[in-house]
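Asks: Provided below for reference: sequence and predicted model.
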Amino acid sequence: MNKLFHVEDSMIFTPSRLLVIAGPCSLESEAVCRSVAEALVKLRLQWPELNLVFKGSFDKANRTSMSGARGTGLHEGLGLLQKVRRDYGFPVLTDVHERQQIASVADICDILQIPAFLCRQTDLLLAAAATRRCVNVKKGQFLSPQEMAFVTGKLKQGGAKEIWQTERGTTFGYQNLVVDMRSFAIMRQTGYPTVFDATHSVQLPGAAGGKSGGQREFVGPLAQAAVAAGAEGLFIETHPDPDNAISDGPNMVALADLPALLERCLAVWRAVGGGKAKAAE
């Protein structure tokens, strides 16, 4: 049994495997979802050490401007996630923005995600916790890592069956985020696994022209550093053609580049005691 985490057999997270949440920013289309899922199947076969979760958003509710595409919508998006879950066998994750979405999402998805901007919304947290699904909550760009104890505390009080917490950088001046590598050690003191959002952490929020920019060339170095610093999982948005994706293209990883990135991260994970060493803690 892991010293830090109470892990039951029914939980999705396991300390003996590196958690990787991967998928397109927006669910966008069935073709994109299947392309990504098929690539993840190959990674699952190549590296059993990976604990893969498919992610995708049905609504990009916090777009910079009204002109930004918001995605498939709830009904179509959940249909796509259901197909991925059924046809490829991955647990699936999506964001919830409003309490009234939660029941429908919990019927399909294994993990409900609370977006960073909404991480202090008590009623949303409690409603997600009440589903008894796994809840992944992103640390707001405006919070210190110490404050995540209050966020996860709400989920615990709400009866959440499984809780993950995700670091996605902290606002630094205007249009920039920085990642404090101490965050993983601090946040995991809550007793819950900590994930690093490698792609949103390189986002350049609110850039000129009403669209956020990004620096995807830094996804790899930051992801490897986060694993070395103690992150138990990685959140990586990926797309067959990021430059033509409907959202977050500048910070998404090209699907063709994902295997090499994960291979490097796995090497770091093993070097710092991943796998058997972690399972034996």
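Replies: Good, I have the coordinates. Numbering: from 1, shown residues only.
Asks: make it CA atoms for all contacts and neighbour counts henceforth
Replies: Noted.
Asks: All the helices of the protein, residue numbers only.
Replies: 30-46, 74-88, 102-108, 122-130, 148-157, 182-187, 219-228, 258-271, 276-279 (DSSP state H).
Asks: So which of the ones you listed is nearest P250?
Replies: helix 219-228 (11.0 Å; CA to CA).
Asks: re earlier: could you dump the helices of the chain into TSV and include distance to P250 and mean neighbour count?
Replies: Listed next are those as TSV, based on distance: least, CA to CA, whole Å; neighbours: other CA atoms under 10 Å:
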stretch	distance to P250	mean neighbour count
helix 30-46	17	16
helix 74-88	22	18
helix 102-108	28	17
helix 122-130	30	20
helix 148-157	28	19
helix 182-187	25	19
helix 219-228	11	21
helix 258-271	15	17
helix 276-279	34	14
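Asks: For D9, find the nearest of those.
Replies: Using CA to CA, the nearest of those to D9 is helix 276-279, at 13.4 Å.
Asks: follow-up on the earlier one: please convert the helices of the chain to JSON lines, extending it with distance to D243.
Replies: Compiled in JSON lines, these are given as follows (distance: least, CA to CA, whole Å):
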{"stretch": "helix 30-46", "distance to D243": "13"}
{"stretch": "helix 74-88", "distance to D243": "22"}
{"stretch": "helix 102-108", "distance to D243": "29"}
{"stretch": "helix 122-130", "distance to D243": "33"}
{"stretch": "helix 148-157", "distance to D243": "33"}
{"stretch": "helix 182-187", "distance to D243": "31"}
{"stretch": "helix 219-228", "distance to D243": "16"}
{"stretch": "helix 258-271", "distance to D243": "15"}
{"stretch": "helix 276-279", "distance to D243": "38"}
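Asks: Can you say which of these is nearest to P242?
Replies: Nearest to P242 among the helices of the chain is helix 30-46 (10.7 Å), distances taken as CA to CA.
Asks: Select, out of the helices of the chain, the one closest to D197.
Replies: That would be helix 219-228 among the helices of the chain, by CA to CA, at 8.2 Å.
Asks: How about residues contacting the closest one?
Replies: Outside helix 219-228, the residues that touch it by CA atoms under 8 Å, 6 or more residues apart in numbering are 181, 184, 196, 198-199, 201-202, 233-234, 251, 253, 261, 264-265, 268-269, 272.
Asks: re earlier: between the helices of the chain, which one is nearest to P240?
Replies: Judged by CA to CA, the one of these that comes nearest to P240 is helix 30-46, at 7.1 Å.
Asks: try it against this one:
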Amino acid sequence: MDTTREVVIGPGFRIGGGAPLALIAGPCAIESQQHALEMAAALKEVTAAAGVPFIYKSSYDKANRTSVDSYRGLGLSAGLSVLQRVRQDIGVPVLSDVHEVEQVMAGAEVLDVLQIPAFLCRQTDLLLAAGRTGKPVNVKKGQFLAPWDMQHVARKIDTTANPGVMLTERGASFGYNNLVADMRSLAIMRSFGYPVVFDATHSVQLPGGAGSASSGQREFVPVLTRAAVGVGIDALFLEVHADPDRAPSDGPNMLKLADLPALLSQVVAIDAIVRQAA
């Protein structure tokens, strides 16, 4: 029996508590309104065919960049306006990062899920502000944290009486310019009772690996994805782009849109076996 909490994303959409495996996906950063609408529509079509509930993810501001010259997105106001159009026109829930307490209320007016970036996962005021909105909050585990330390992070949000906490594994620092995904962390964090998400694309990132930008090993995204679903998770997080090599942010670790249908087919099959055995 699944003992994780059930997080309500919207009407008929749940993550955890035995709900179907969900997908959080989209380009790393918002590039334009037209691009966001096209990507959201394409992802909705692919996930609907696979029978996988879908949340559109794209960042209005990528504040944690390697270089001051790195692309960050459209900014808070313009970016949230784009995500609102995606939500209305495409009819899918939307998720984006909030980096400062001052961004939280504006984000909560548009976003179905507020996401706390990994580097900010211990920022108490940010966690509490996000929790007090009542919106679901997805917290990415810091690359510097042990999985058991995330129970303290989650409990900060619990103090706001917000039941919608999700925890995401996105790899741990392993030497310089490298991350490693420890599959044990998924089981450890899930044992706390919170739905767990696996971020396969950031787990293959090589932070600062390209000198003035991060690099990545896109070819390992399917490998880690299959492994994580085999462990048992509640949702997948995949940054997806039609042409990652031309993307302004995180291209080397993003999955190609054309490769998503086959991967989802594998994931659905693996997830069914895991749930049957549980």
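Replies: Ah, there it is. Only a predicted model underlies this, so the values are computations on that prediction, with no experimental measurement involved.
Asks: among the helices of the first structure, which is nearest P15 of the first structure?
Replies: Nearest to P15 of the first structure among these is helix 276-279; the distance by CA to CA comes to 5.8 Å.
Asks: what about the closest one, distance to the chain center?
Replies: Relative to the centre of its chain, helix 276-279 of the first structure is centred 23 Å away, using CA atoms, centre = their mean, to the nearest Å.
Asks: got a list of contacts for that helix?
Replies: Residues from elsewhere that reach helix 276-279 of the first structure (CA under 8 Å, 6+ apart): M1, N2, P15, S16.
Asks: coming back round to it: D59 of the first structure: which of the helices of the first structure is closest?
Replies: It is, among these and with distance given as CA to CA, helix 74-88, at 7.0 Å.
Asks: elements contacting the closest one?
Replies: Helices and strands touching helix 74-88 of the first structure, as assessed by 3 or more CA pairs under 8 Å, 6 or more residues apart in numbering; DSSP states H and E, comprise helix 30-46, strand 92-95, helix 102-108.
Asks: Give me the range in the second structure that the last one lines up against.
Replies: Here helix 102-108 of the first structure aligns to the second structure at residues 104-110, judged by TM-score structural alignment.
Asks: how close does the matching stretch sit to the first structure?
Replies: Its aligned residues in the first structure lie a mean 0.4 Å from stretch 104-110 of the second structure after superposition (mean CA distance after the TM-score superposition for the first structure).
Asks: which residues sit against that stretch?
Replies: The contact list for stretch 104-110 of the second structure (CA under 8 Å, 6+ apart) reads L80, L83, Q84, V98, L114, L126, A129, A130, T133, K135.
Asks: swap the cut-off to 10 Å and go again
Replies: Contact with stretch 104-110 of the second structure is made by 76-77, 79-85, 87, 93-98, 111, 113-115, 126-127, 129-136, as judged by CA atoms under 10 Å, 6 or more residues apart in numbering.
Asks: Can you tell me what V179 of the first structure aligns to in the second structure?
Replies: Using TM-score structural alignment, V179 of the first structure sits opposite A181 in the second structure.
Asks: show me the contacts for the closest residue to its match other than its chain neighbours.
Replies: Leaving out its chain neighbours, the residue that sits closest to A181 of the second structure by CA to CA, 6 or more residues apart in numbering is G171, at 4.4 Å. Under the criterion of CA under 10 Å, 6+ apart, the contact list for G171 of the second structure reads 118, 140-145, 178-183, 185, 198-205.
Asks: ditto for S65 of the first structure
Replies: G206, G209, G210, K211, S212.
Asks: Counting neighbours, which of these comes out on top?
Replies: Scoring the contacts of S65 of the first structure on neighbours with other CA atoms under 10 Å, the highest-scoring entry is S212 at 20 neighbours.
Asks: State the distance from the counterpart of that one in the second structure to I233 of the second structure.
Replies: Using TM-score structural alignment as the criterion, S212 of the first structure maps onto S214 of the second structure. Using CA to CA, to the nearest Å, we find S214 of the second structure at a distance of 27 Å from I233 of the second structure.
Asks: same thing with P248 of the second structure?
Replies: Separation of P248 of the second structure from I233 of the second structure (CA to CA) stands at 30 Å.
Asks: okay, these two: which has more neighbours?
Replies: I233 (23 against 16).
Asks: Any quick PyMOL command for the buried ones out of the contacts of helix 276-279 of the first structure?
Replies: Buried subset of these, written as a PyMOL selection, criterion 16 or more other CA atoms under 10 Å:
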select buried, resi 15+16
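Asks: just the contacts of helix 276-279 of the first structure now: which is nearest T64 of the first structure?
Replies: Nearest member of these to T64 of the first structure, counting by CA to CA, is P15, at 36.6 Å.
Asks: Name the residues of stretch 6-17 of the first structure that come out as buried.
Replies: V7, I12, F13, T14, P15, S16, R17.
Asks: Please read the previous query as pertaining to stretch 161-179 of the first structure.
Replies: Of the residues in stretch 161-179 of the first structure, those buried by neighbour count under the rule 16+ other CA under 10 Å are 161-171, 176-177, 179.
Asks: what's stretch 19-33 of the first structure aligned against in the second structure?
Replies: Going by TM-score structural alignment: stretch 19-33 of the first structure matches residues 22-36.
Asks: so how far does the matching stretch reach from one end to the other?
Replies: End residues of stretch 22-36 of the second structure are separated by 20 Å (CA to CA).
Asks: buried stuff in that stretch?
Replies: Within stretch 22-36 of the second structure, the residues scored as buried using 16+ other CA under 10 Å are A22, L23, I24, A25, G26, P27, C28, A29, I30, E31, Q33, A36.
Asks: show me what contacts the most far-flung residue of the first structure relative to its centre?
Replies: The C-alpha centroid of the first structure is most remote from G209, which lies 26.7 Å away (CA atoms, centre = their mean). G209 of the first structure sits next to T64, S65 when contact means CA under 10 Å, 6+ apart.
Asks: List the buried residues in stretch 133-150 of the second structure.
Replies: Buried-residue list, stretch 133-150 of the second structure, by 16+ other CA under 10 Å: 133-143, 145, 147, 150.
Asks: returning to that earlier point: among the contacts of helix 276-279 of the first structure, which ones are in strands?
Replies: In strands, judged by DSSP state E, none of those are found.
Asks: Put together CSV for the helices and strands packed on helix 74-88 of the first structure, with distance to Q224 of the first structure on each row.
Replies: Compiled in CSV, those are given as follows (distance: least, CA to CA, whole Å):
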stretch, distance to Q224 of the first structure
helix 30-46, 18
strand 92-95, 23
helix 102-108, 32
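Asks: Of these, which is nearest R188 of the first structure?
Replies: Ranking these by proximity to R188 of the first structure (CA to CA) places strand 92-95 first, at 21.3 Å.
Asks: Go ahead and name everything in contact with the closest one.
Replies: 21-23, 25-27, 52-61, 77-78, 81-82, 84-85, 101-102, 105-106, 108-115, 134-137.
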